Structure formats: C-alpha cells, structure tokens
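> fold the following.
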Amino acid sequence: MTEQSTAAEGLIRLSAADLAEKLRAGEVTAVEATQAYLDRIATVDGGERGVNAFLHVNAEEALAVAAEVDAIRAAGGAEAEALHYLAGVPIAVKDLIVTIGQPTTAGSKILEGWHSPYDATVVERLRAAKMPILGKTNLDEFAMGSSTEHSAYGPTRNPWDLDRIPGGSGGGSAAAVAAFEAPLALGTDTGGSIRQPGAVTGTVGVKPTYGSVSRYGAIAMASSLDQIGPVTRTVLDSALLHQVIGGHDPRDSTSLPEPLADLVAAAKTGNVEGLRIGIIKELHGEGYQAGVESRFNESLELLKEAGAEIVEVSCPNFQYALGAYYLIMPSEASSNLAKFDGVRFGLRVLPTDPPLTIERVMAATRAAGFGDEVKRRIILGTYALSAGYYDAYYGSAQKVRTLVQRDFDAAFELADVLISPTAPTTAFKLGEKLDDPLAMYLNDVATIPANLAGVPGLSLPGGLADEDGLPVGIQLLAPAREDARLYRVGAVLESLLEAKWGGPLLAQAPELATSGTLETQEAK
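Down below sits the predicted model:
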C-alpha cells in the first residue's frame, strides 16, 4: 500500500466528528477527504460482488462543494468563522429523498432517471452547512422491504459478509457507512428502516420524534409513519447530523413548532446514574437469536454498573403492533403511490393494442414500473381501504395504534428510557426470505411500535453474536420530543461497549480491514 493510499485509508476511518476537527485545524482539506471517499466507492461498490450501496455517485458536485469550503477556510475572516462545524464532511443520501442535479428513483423503474425540480428540506440544510453530497444510496423499492433486495437496481450487500443482507429499506445508507464509503448518511424510517439496517451492519441509526425532522421532499410511503434520520458510525456523529437536519419546517404540515434541544451536548453528557431504563418484556426472549439475547443482557449489565436503574415494563399491545402496521402502512402506501400513473411524470408505457385510454396507459405503466413487493402492498392496502372492509381492517388497526401509544405512555411512567434488541436476529443470507414475505416482515417486530407511536428510537452496535460473528443492535426508545435522552444514554452505552471491545465495533470486521478485502472475499 502506498503512502498516499495509507493516508486515504486513515481518512475514511475517522468519525465525522474527528474528520471535522481535522478539517477545521487544517490538517486535511475537504477535497482530500471527499476524494478519499469517492475512491473508496470506486474500489468496493461496483461489480458483481460489490457492495452496491450507491445508485448514483455525485463526484463533480461533491468535489466542487469541498473546494468551496477549502477556499473559504483558506481566506479566513468572518465567512470562515461562520462555517458549520460539519462543513466539508461528506454525506450520502437515501434515494427516497429528492435532490436537484441528481436522479431520484426511490429504487424503482417507474422513476428511473427522474430529476426533481426541488430539494428536500433536509438536503437544503445539508447544502447550507456545505456538506459535500457523495451520491444517492440504494433502497427497497419505495422503501418497501427489510433487506434491500427489492430494489429495481439490484440488492445491496452487507460489508460484514457479502452473501448477507444489509437490512432494509435503507440498506444502501447503512452499508455505505459500514463499508467506509461515507462517514454519514441520511435514511428514512417507516417501520425500522434506519434502525434495523443499523443493527445488522454495526452502525448507529436514529429515528427522530415524528415531526422533528421535516419530511418535505421525502417520497412518501406511509405519511403518518415516515421519518428521515441519521445513519452514522458513532452516537455523537448522529447527534451532529440530527442537529443539522432537524427543526421546524413550515412546508411540512406535521412539523413540530419547537426547536430541537441541544442533542450534541446530550451526547457528551456521559452519565446515566439514577436514570431508569426499562426492559420491554415483550421485545426479547422467545424468538430472539441466542447471540442477540447475550449481547443485550451484557449491555444491561454495563448500564447497571454505570449507575442506571434497570426495571422491567410490560407493553402487552405490542404483540398486535406488527399486524396493525401491515394494515396502516399498505393503506397509506396505496394512496400515496396513486400519483405514479404514467401521465404526469416518470415512466410511461403504452398498451400494445388499442384503445389508447388513460386507464390502460396507467395499468400498463404500473404493471411494468412497480416490482412485486410494491404491487403486493398496494393490493393489500387498497383492499383494506375498500368499502365494507375499512372498519374491519384499517379502522381496527388505528385502534391498535392507540393502544400501542397508551402502552408507551404507561411504560414511560415507570422508566425514562426503554431498551430492547433492535432486531430478533443478525443479518440473514441474500435470498433466504424472499419467498416468504411474512418471515421478512417479522424482522421489524421490535422497531415498528416506535413508528406507530411517533416516539424516537436509536439503534447502536451491541457487539457480535457468538453463532456467526455478525453485528447485534441495541435499541433505545424515549418519549416523544425527548430525543436528547437517547443520545445521552446511547453515548454512555457506546463508550462502555467500546471499552469492553477495545475499540469501535467496525474495527473488528475483517472484511473491512483494507480497501482490498472486499475483493479478497470474492474468492471465497
């Protein structure tokens, strides 16, 4: 390895916070850092056995933004002083979030090559902070999936084992961060699509309080459940990114009016003494992989030793959350996806024989443009909303949603923060559950309740499972608007676990030891 490649390898392994410090100190330029990540993408992302985290790479614009940051810093003065802390730190964006100058496909053929005429609010805020956008990341089509195998552009692979899934729907963002292709990424979380990929790739994923980060410009799947959030390698990095993208947006009718708390300060608190942490009785034990349970129990012991009070809480209606979610989400998705009709934008397929009516154009376009999983959920949602079934299905699911919210309210009377495994198992093999949608849906059993209730959730690496040496995620949940609590507890637990491991979890992944190891694994 040359001296130059060794330096680049060191750059891409820095946390976003550490990279920001080096940029501010002048030890490295934003162009050097951005180019190092672009080189990493070129090395490991493409090809038959590449990670396939990116659907589009935005090299020219990213380098131009980085050069602008370097020029401002070199000139000094008030403009340099006013630069955001993360200015010059590159980021990847899930391809469900619209961006000017780059295609936004939502992982679907129906939007192949489509360019948005406007930026999402979160993208506007990234641009205002002068963070180079490396590109758009892969996802399950329209965010419908738990494995990123339902993308129209091929599956993303887990950098820990290229034969395994990186979680979903935001597997592209999680894999990009885990494979050192980006220090930060944005994802969206409708039923766990930030947290579950975080769990199986050894990264940190946060679903903010519903409404605390604008959804304007995120292509909607289920509007009452969707939430944009950070994907990072450390809890502090998530707090830093969350602070950039969060806050009120008048263009989002569900946006909360109050400003965010100081999440970065919370991540630096370093104390859980006297805090009550509740174990959710229904979200561990039977049905959870033994290695997942072991790492979860170890995390509880570490928190207890740090002075936290561990209590058990029961949320009996969580057992119905999965069923309620898979009625509410498809119902809202069937309505939201009605706009993809082959008339206004995106793909248009004409019938092969007359008559050439709008109805037949719509049918031909949707048949060709949507994948099987999207069609499955549209059909399910349309049925649940149909006359004669609305009250029995969608109406009943909304009542269960209320019961889940009440369970959270009761639990937070007894505990300040709740804790559970993020996912019941480690990453499964590609193709293993494609023919069994119900088995696939069960991967979200621990993450879905937070979306139904709108409360914030954070997943952080809990260690490696004994059976397969793959990452396990620990999930923390807090009351709505109390995201700062998650960062406070998450940062402490992360510190305790890293002390136990002897360093960050990602450093233990042999596949990621050098930029060439992904190619080495190809020979296995």
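
> CA only for contacts and neighbour counts going forward, please
Noted.

> list the contacts of the most centrally placed residue in the chain.
The centroid of the chain falls nearest to Ile194 when counting by Cα atoms, centre = their mean (2.5 Å). Listed by Cα atoms under 8 Å, 6 or more residues apart in numbering, the contact partners of Ile194 are Gly168, Ser169, Gly170, Ala174, Gly187, Thr188, Gly205, Val206, Lys207, Gly229, Pro230, Val231.

> now Ala87
Ala87 neighbours (Cα under 8 Å, 6+ apart): Ala20, Val69, Ala129, Lys130, Met131.

> tell me the one among these nearest to Glu149.
Met131 (29.2 Å; Cα to Cα).

> measure that closest one to Ala62 for me?
8 Å (Cα to Cα, to the nearest Å).

> and what of Ala324?
For Ala324, the distance to Ala62 - Cα to Cα - is 42 Å.

> do Leu38 as well
Leu38 is 9 Å from Ala62, by Cα to Cα.

> anything in contact with each of these two?
Leu134.

> secondary structure element holding Gly473?
Take DSSP states H and E as the rule and Gly473 turns out to sit in strand 471-477.

> can you list contacts of that strand?
In contact with strand 471-477 (Cα under 8 Å, 6+ apart) are residues 195-196, 198-202, 291-292, 295-296, 417-423, 425-427, 450, 455-465, 486, 490.

> out of the residues you listed, list just those in helices.
195-196, 198-201, 291-292, 295-296, 450, 486, 490 (DSSP state H).

> hang on, the earlier thing: between Leu38 and Ala62, tell me which one has more neighbours.
Per other Cα atoms under 10 Å, whichever of Leu38 and Ala62 has more neighbours is Ala62, with 25 against 21.

> please give the structure of this sequence too, so both can be compared:
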Amino acid sequence: MSALITKSAAELGRLMAAGELTSEELTRACLEQIEALNPTLNAFLAVDAEHALEQARAVDARRAAGEELGPLAGIPVGVKDNYCTTDFPTTCSSRMLEGWVPPYDAAVVERLRAAGMVILGKTNLDEFAMGSSTETSAFGPTLNPWDTARIPGGSGGGSAAAVAAFMVPLAVGSDTGGSIRQPGAVTGTVGVKCTYGGSSRYGMVAMASSLDQPGPCARTAEDAALLQEAISGHDPRDSASIDLPVPDLVGATRATDLAGVKVGIVTEFSGDGYEDGVLARFHEAVELLREAGAEIVEVSCPSFTYALPAYYLIQPAELSSNLARFDGMRYGLRAGDDGTRSAEQVMNLTREAGFGREGKRRIILGTYALSAGYYDAYYGSAQKVRSLIQADFARAFEQVDVLISPSTPTVAFTVGERTEDPMAMYMADLCTIPSNMAGNAAGSFPAGLSEGLPVGLQVMAPPMEDARIYRVGAVLERALEAKWGGPLWSDMTQLEGSKAEF
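Take a look at the predicted model:
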C-alpha cells in the first residue's frame, strides 16, 4: 500500500498546492487501493478509473496554468449511492433502480465538482438507506476493514469503510437516524451530520424527508470540516435549506483547548445495553476533555428514551410516502409487463421484485401508521414525542455548549448477527436518533478501541453551531494522538488476522 494514501486530505491538498504531488498520482494510488481491497470489502458499487483520471488531469492542468484552486481541488472522494450523479448509476443499493443513470447531479455532487474534487465512484449502503449495518444492500454487504467478519455500520457503511481502508481520503454520506455517525464510530473514522438544512438535500434520493441530511466522512476532524464547508450553503431548490453563511468549521479545528466550554453528559445514554468497553472509552474521553479545560456536567434529557420508538414510526411513515413513486411506471425496474397484466398487477410485481425484505417491512409499517384510524394514535403521537425531544435539547443547550454520549452502545457486531432480529438492529441507532428528530448538528469522533475494535464519541450542538462539534472533536483527536503516539487509524496498516490485507 502506498504511504501516500494514509495522509490526510488537508495534507494532500497542501502537497498539491506546493507542486510536490499531482492529483493524477494521488488518484492512481487510490484506484490501486480500491482494486486491491474492494473485492473483499465491497465498499464501492461503481468505479470509473478512466473518468477519475480525466478529472484529476483536468485539475492538474488548471493548477499548472496558475489558476487559484480551493483546498480540496484534486482530492479523490467517494459518494454514497443515494445521490444523483450524471456519470454514474444511482441505485440506492436496490434492484428497483439497478442501472439507472440520473439526468442531473445532486446539489452536493455539484458542489464537489465545483470544489475540483475527483469523484472516484459510488459507495454501498443499505437499500434506500434502510438499515444499521449495510447488510440490506441488494448488491451484497460491505465489510468492516478492522475485522471483515463484522459490519461497518449503516446505512452508509460503504463510505465509512472506503475511508477507513484508505481507498479515498474523503467520502459523502447521508444521515437519517445515524447513518453517518454510526458507521464512523465502528470504523474508527469521523462522521458528521450537518445541521438540518445546512447542506442541500436536492438530488439526494429521499427516505424520510424531515430527517435526511448530508454530511462528511473522513479520518480527521480537519478533513471532515473541509468537506462539510465544501458541500454546505443555501440552495433554493431545497425548501428546508437555511439561508445563512456557512460557519467557519476549519477554523474551529485549530482550537488547542476547551477553556470556557461547558460539556454536558446525557445521563440517559448509559446503563443496560451499553458494552463495558464502550463506556470505559467514553469516560476516558470525558477525562481528556476535562483536562483540556472543559467544564463537565451531567444533563438529563428524559424524552430521549422515547426517541427510538418515535423514530420508527415517523421514518417508516415518510419512507412509505417517498417510496410510493417507485411503481414501475416511470423509471427504474418494471416487472411482469408482458401485455397480459393490468397496471396494478405490474406495480405489485415490480415492488415485489424491486424491494428487499427490510424495505418491505418498513413500507408496511409506515403505511399502517398513516392509515385511517391509526394516524393520530401512531404517527401523530410520535410527532408529539419529537416536540418533547426538541424541547429537551433546547433546555440542555441553555445549560451547556455541547452534549456528548457514546456514538453507539456497542462496537461493530458480526455479519448476520442481527439480521433476524430487527429490534436488535434498530438499537444500534439509540444514541444518534435524537439529533435527527431535533435537526441539530452532531458528529462522531474516534475515542479508542474496545477489544481491538473502534469506539466513537458523539458530540451534539445546537442548529448552525456545527463549529462547536469540530472544536471538541479536534481537541479530543489531538489529546488521543498524544496518548497513543499517533492517530487511531495509523494502526490499520498493521492489522492481523481476519482484517483486510493492507
């Protein structure tokens, strides 16, 4: 493996700006890593090497001509396969959209291209982002680079695994109930859910529209901040887009201490269901934050205990509505149309063939929750719980600057371990769901290892205060590097046993 691809995106950008590295050289190194590891990890669903090298050469030519380029120009990036791309299929890891190439780019993809980034390909995910393990993909599961017998989190396990395995320095994910943060936690990477409305959803295939939000996947806080700044900003095509300046996220990562910062520990995120090793790493991280100058207090958010059941009514209900468009009539899969069947029969056959088991489960649950006679009892009640969660966050942020918790209750579980137990699978998002319900910013940062597997620390901040997340995450990152003698992910090149061969 080339040592080049283990460098941070920020460092690689500086090398290119100084003329010590070309985008083509870096892109070739990443493509070689993908060729070596993707057959095992299945992180990428589609890669176009020649197109990627063309993009890289174009950036190199612009730089050689003296054009002033941004800090991420020439940096390779992976894109979760639920973002529309004109030069790659957008499948959402579903047979329903297999081979479909959109006629337009998602807003996030437009911004990546405008920043001069090199899009290598599309990364794997749970079908239509429905899952917590990247096992429900119609094109096979993604595996965790730390241990290929384990899952990489979900739904964006492909993006997180690609970054963890040095296939790309950066990747884009989407977060509906923890789909960026949870994979970040179990792969030892950084994953941030932007403030709802801070980054445009235009062209991101909708699962649950009031919860979905783009965000960055990276190996360092600075890299994540650079990518989030690149993909953020107002977009009139997204009705939820916030018309405010993008915060200085990169500047926040320069902080050297947490003097004057009040950090709240969410008391509801501990106890039964949390592994001892996860809690041990969490408490060690808390002490490092305290040593960095933070004031640590406990904060109770009682409504958070109801977030999981409320989420699994709201999300399937919105998903049922959004996925109704996949009917075999307009685009995507069309099954059973032999001239003898009615339109309704073709729709039924198409949906039977096109959606996987988890998709059907959630569509049925969501349709039931929205049906006459049950709307108020289920969906309406869940929305009331959502208001209580938002109120808990508002009260908490009157007392503290940020809230922290473990990112996930456990380390990565083994492939197949929870596929027959949906409730156990859904518990993986226990800590991450409240921030989606409230729309505030939240991110996961590496906090150490438990039995050789990564553990994440979640940092939550008020809406449009994403910079607070990066300040805390960056200070923790430096404290842990001082403790370990280097970044957590530097050990990836020396992993043994069932780990991916680097």
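
> identify the contacts common to Met131 and Ala62 of structure 1.
With Cα under 8 Å, 6+ apart as the test, Met131 of structure 1 and Ala62 both reach Pro90.

> what comes up buried for stretch 327-339 of structure 2?
Asp327, Gly328, Gly332, Leu333, Arg334, Ala335, Gly336 (16 or more other Cα atoms under 10 Å).

> possible to save those residues as JSON lines with distance to Leu453 of structure 2 and secondary structure?
Putting the buried residues of stretch 327-339 of structure 2 into JSON lines (distance: Cα to Cα, whole Å; DSSP: H, G, I helix; E, B strand; the rest coil) gives the following:
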{"residue": "Asp327", "distance to Leu453 of structure 2": "42", "secondary structure": "coil"}
{"residue": "Gly328", "distance to Leu453 of structure 2": "43", "secondary structure": "coil"}
{"residue": "Gly332", "distance to Leu453 of structure 2": "39", "secondary structure": "coil"}
{"residue": "Leu333", "distance to Leu453 of structure 2": "39", "secondary structure": "coil"}
{"residue": "Arg334", "distance to Leu453 of structure 2": "43", "secondary structure": "coil"}
{"residue": "Ala335", "distance to Leu453 of structure 2": "43", "secondary structure": "coil"}
{"residue": "Gly336", "distance to Leu453 of structure 2": "46", "secondary structure": "coil"}
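
> farthest pair in those?
Gly332 and Gly336 (13.5 Å).

> what ranges does the stretch 351-500 of structure 2 have for its strands?
402-406, 441-450, 453-461 (DSSP state E, counting those that start in this stretch).

> ok, the aligned residue in structure 1 for Glu358 of structure 2 to Leu96 of structure 1 distance?
Mapped onto structure 1 by TM-score structural alignment, Glu358 of structure 2 lines up with Glu373. The gap separating Glu373 of structure 1 from Leu96 of structure 1 is 16 Å, by Cα to Cα.

> neighbour count: these two, which is higher?
Per other Cα under 10 Å, whichever of Glu373 of structure 1 and Leu96 has more neighbours is Leu96, with 30 against 18.

> now stretch 231-241 of structure 1: buried residues?
Here stretch 231-241 of structure 1 shows Val231, Thr232, Arg233, Thr234, Val235, Leu236, Asp237, Ser238, Ala239, Leu240, Leu241 as buried, counting by 16+ other Cα under 10 Å.

> thought the second one was touching Glu181?
No: in terms of Cα atoms under 8 Å, Thr232 of structure 1 does not count as a neighbour of Glu181; the distance is 11.4 Å.

> identify the contacts common to the two.
With Cα under 8 Å, 6+ apart, Thr232 of structure 1 and Glu181 have no common neighbours.

> wait, a strand at Ile279 of structure 1?
Yes: the assignment for Ile279 of structure 1 by DSSP: H, G, I helix; E, B strand; the rest coil puts it in a strand.

> excluding covalently adjacent residues, which one is nearest to it?
Excluding the flanking residues, the one nearest Ile279 of structure 1 by Cα to Cα, 6 or more residues apart in numbering is Glu312, at 4.7 Å.
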